[in-house]
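Novice: this one's sequence-less:
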């Protein structure tokens, strides 16, 4: 089915006491909203993602999503319900079967819960929402915080997001009622006769509302972060030419580098490091030199492939470090250019890219100026 996700990210988040809306605050090294975006993007269940946000944050969102496609940013409303309605209207052009509406302040989504919600809709329900049971005692209090009476918690649940609905029915429900004061989308749906199934969720999908929620969730989820490291090494011999290509930058030299592709020894080593971090083999396995398709190819193709593989496996590149080993050419004055080009391909800040150069004190093949070697290390963070 054609599923579209709507991420509601237009709130002010004033209860957190942060300087910026909470959905854009860093959480586990990424802006909060990016975590749920990544889930929808990599799950293979969604054809498109709509991010609903206030206009002043649109540029920031684009910067964070520069390496992604199949998404749209639209303007939010003064209330959550108005923002959702804007998202539903924007989805018309996509003709979705179902729409999943999610609060940007909930960074983690459980794939089993999503599959159960999808099954519920496929089996006749008009929608489905995840929930958690209420474990604590419930009390009603007065304006002075005095206890009044206990509240029976039997058959009461805490609703979470994403909430999933048949698109046409939810759009019709929104279009036929005054939705401004609704608690959530399920309220609008049920008030308009839609049959909504409750699916047991998980506390990992709780909403981050207050500043202490960020710290609590970070402590809870830290064991689920898997750091991974890969090492790459490559060598290319010199040949006739007047430049060498290192990190995509052509550096003048009295010789060139011999290779099936553009012989970018630095990016070849880095590609191997990234593939190694994810246990995906090496560059020769994916791009065999026996295949003429890659003859003269730009090594950015290889590096972009490795970057995409990291992302497909639910991981993010933390930092990379490359050491170029040669007597000449002298790499030092090109260091910033090499950093910038590498950062641009990987889609990470330049301060996460290390570039170093060294010699072997005229020892070995590099010392005899027979070629250039490079070694690279890549650190990635995988959420499991």
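Specialist: That came in fine, so what should we check first? None of these values were measured; they are calculated from a predicted model.

Novice: C-alpha from now on. contacts and neighbour counts both.
Specialist: Fine.

Novice: what ranges do the helices span in the stretch 251-384 of the chain?
Specialist: Ranges of helices within the stretch 251-384 of the chain are 265-277, 283-286, 300-312, 335-346, 364-367, based on DSSP state H, counting those that start in this stretch.

Novice: what of the stretch 1-150 of the chain?
Specialist: For the stretch 1-150 of the chain, the helices defined by DSSP H, counting those that start in this stretch cover 32-42, 58-64, 80-90, 111-122.

Novice: so which of those helices gets nearest residue 252?
Specialist: helix 58-64 (33.3 Å; Cα to Cα).

Novice: in the closest one, what counts as buried?
Specialist: Within helix 58-64, the residues that count as buried by 16 or more other Cα atoms under 10 Å are 61, 64.

Novice: so what does that helix touch, helix or strand wise?
Specialist: Using 3 or more Cα pairs under 8 Å, 6 or more residues apart in numbering; DSSP states H and E as the contact definition, helix 58-64 packs against no other helix or strand.

Novice: how far does stretch 151-165 sit from its chain's centre?
Specialist: Centroid displacement of stretch 151-165 relative to its chain, using Cα atoms, centre = their mean, to the nearest Å, is 28 Å.

Novice: what does it contact?
Specialist: Residues outside stretch 151-165 that contact it (Cα atoms under 8 Å, 6 or more residues apart in numbering) are 98-103, 106, 109, 117-118, 121, 126-134, 137-140, 185-186, 201, 205-207.

Novice: next up, a structure to set beside the first:
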């Protein structure tokens, strides 16, 4: 169905605080990044709408951290969201040039085309917004009174709105609203309702996955390999950190940060596996914020991001090439430190040390080179839930 006068905005800028808080500590994937096969849920949700409707524009919102990474994957335009849903929507509306906009949350990934057709048919010149709803089956009690459940509507998305009315309703940046209909209602505009669908129930907590699992394929079992390499020369009078461990040495590494060449190479390997760029993009050496920065913090930030977009580490193989200092006495401590940062068993981290037999800059004791190879895959959210069903 061609909709030349309608644009689509998909809201995916949230941080999934409630979803992640209800999961096990080592599962940190945001709900919009749950992998269905190889696709993240935000892309599945968008495809479910664009498969049935041809919108003039399709825009997704993403957090500041996710925005660039999402755009690398997305066939649609991605804009940076804000701290709230309202702020994200304001940002997205700047790019809309159609009179109507359909706004949906990727957490309601299975939108019904029949519901959307009913919304389009219901919109008339007196209505600013059409919303789907589902009723309440149970007796409802609120602030000391029983409510007539037939009068209660649980509002869903997508919601179809008139763009100019919506822009005006959201103009006051000091006001916040949970959705488009509440903003337009507060602005004095007429809201129309259509019967929604339980298929569009929102995914909020990990327990909600039980209701969705039969309609969502498990994540792909593909393995992604990343390589990282880094070199730093020695600097007299600086403390040496290597593999997250303090090394007894008269010199450290010449670097903007603490110069932990092993953690830098490991960080690059993780970014390589997920297609996330390189450590220099994340922590530029021209930014004084990262002057003498702790490389353990840098690695933790990068791996936390990798987990948030749906990946987990299978193993890391780290090769330290150094003529000096002696690495063997520190290997176990390095392995324990790195495993702790990456929240994996020690057995997944391997550290090898070798020399260049006194050849080259390493052999002349001018610096160290570290090479790292990691294997990663999509976090398996499907199997634990399936076992509970």
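Specialist: Thanks, I have it. Keep in mind the model is a prediction, meaning the values are calculated, not measured.

Novice: give me the TM-score for this pair.
Specialist: Once superposed, the chains reach a TM-score of 0.51 (TM-score structural alignment, normalised by the length of the first structure), with 210 aligned residues with a Cα RMSD of 2.5 Å.

Novice: so among the contacts of stretch 151-165 of the first structure, which ones count as buried?
Specialist: Buried residues within the contacts of stretch 151-165 of the first structure, counting neighbours by 16+ other Cα under 10 Å: 98-103, 106, 109, 117-118, 121, 126-133, 185-186, 201, 205-207.

Novice: ok, how many other residues are close to residue 191 of the first structure?
Specialist: 11 (other Cα atoms under 10 Å).

Novice: residue contacts, it?
Specialist: With Cα under 8 Å, 6+ apart, residue 191 of the first structure has no contacts at all.

Novice: ok, the residue mapped onto it from the second structure to residue 91 of the second structure distance?
Specialist: Residue 191 of the first structure maps onto residue 186 in the second structure, with residues paired by TM-score structural alignment. Distance from residue 186 of the second structure to residue 91 of the second structure, counting by Cα to Cα, to the nearest Å: 20 Å.

Novice: repeat for residue 253 of the second structure
Specialist: The value you get for residue 253 of the second structure to residue 91 of the second structure, if Cα to Cα is used, is 43 Å.

Novice: ok, these two, which is more surrounded?
Specialist: Ranked by neighbour count (other Cα under 10 Å), residue 253 of the second structure and residue 91 place residue 253 first, with 25 against 16.

Novice: that one maps to what in the first structure?
Specialist: Matched by TM-score structural alignment, residue 253 of the second structure corresponds to no residue in the first structure.

Novice: skip the chain neighbours and tell me the closest residue to residue 253 of the second structure.
Specialist: residue 234 (4.5 Å; Cα to Cα, 6 or more residues apart in numbering).

Novice: what's around the corresponding residue of the second structure for residue 16 of the first structure, how many residues?
Specialist: Residue 16 of the first structure maps onto residue 19 in the second structure, with residues paired by TM-score structural alignment. Using other Cα under 10 Å, residue 19 of the second structure has 18 other residues around it.

Novice: what of residue 282 of the second structure?
Specialist: Number of residues near residue 282 of the second structure (other Cα under 10 Å) recorded here: 13.

Novice: distance of it relative to residue 156 of the second structure?
Specialist: Applying Cα to Cα, the value for residue 282 of the second structure to residue 156 of the second structure is 37 Å.

Novice: I'd say residue 323 of the first structure and residue 378 touch.
Specialist: No - distance between residue 323 of the first structure and residue 378: 11.9 Å, which falls outside the contact criterion (Cα atoms under 8 Å).

Novice: okay, the two: which has more neighbours?
Specialist: residue 378 (24 against 19).

Novice: ok, back up a step: check contacts around the match of residue 16 of the first structure.
Specialist: Counting by Cα under 8 Å, 6+ apart, residue 19 of the second structure makes contact with 30-31, 204-206.

Novice: looking at the helices of the stretch 1-150 of the first structure, which is closest to residue 149 of the first structure?
Specialist: So among these, helix 80-90 is nearest, using Cα to Cα, at 31.0 Å.

Novice: in the second structure, what stretch matches the closest one?
Specialist: Structural correspondence for helix 80-90 of the first structure: residues 85-95 of the second structure, per TM-score structural alignment.

Novice: likewise for stretch 367-381 of the first structure?
Specialist: Residue correspondence for stretch 367-381 of the first structure in the second structure, counting by TM-score structural alignment: none.
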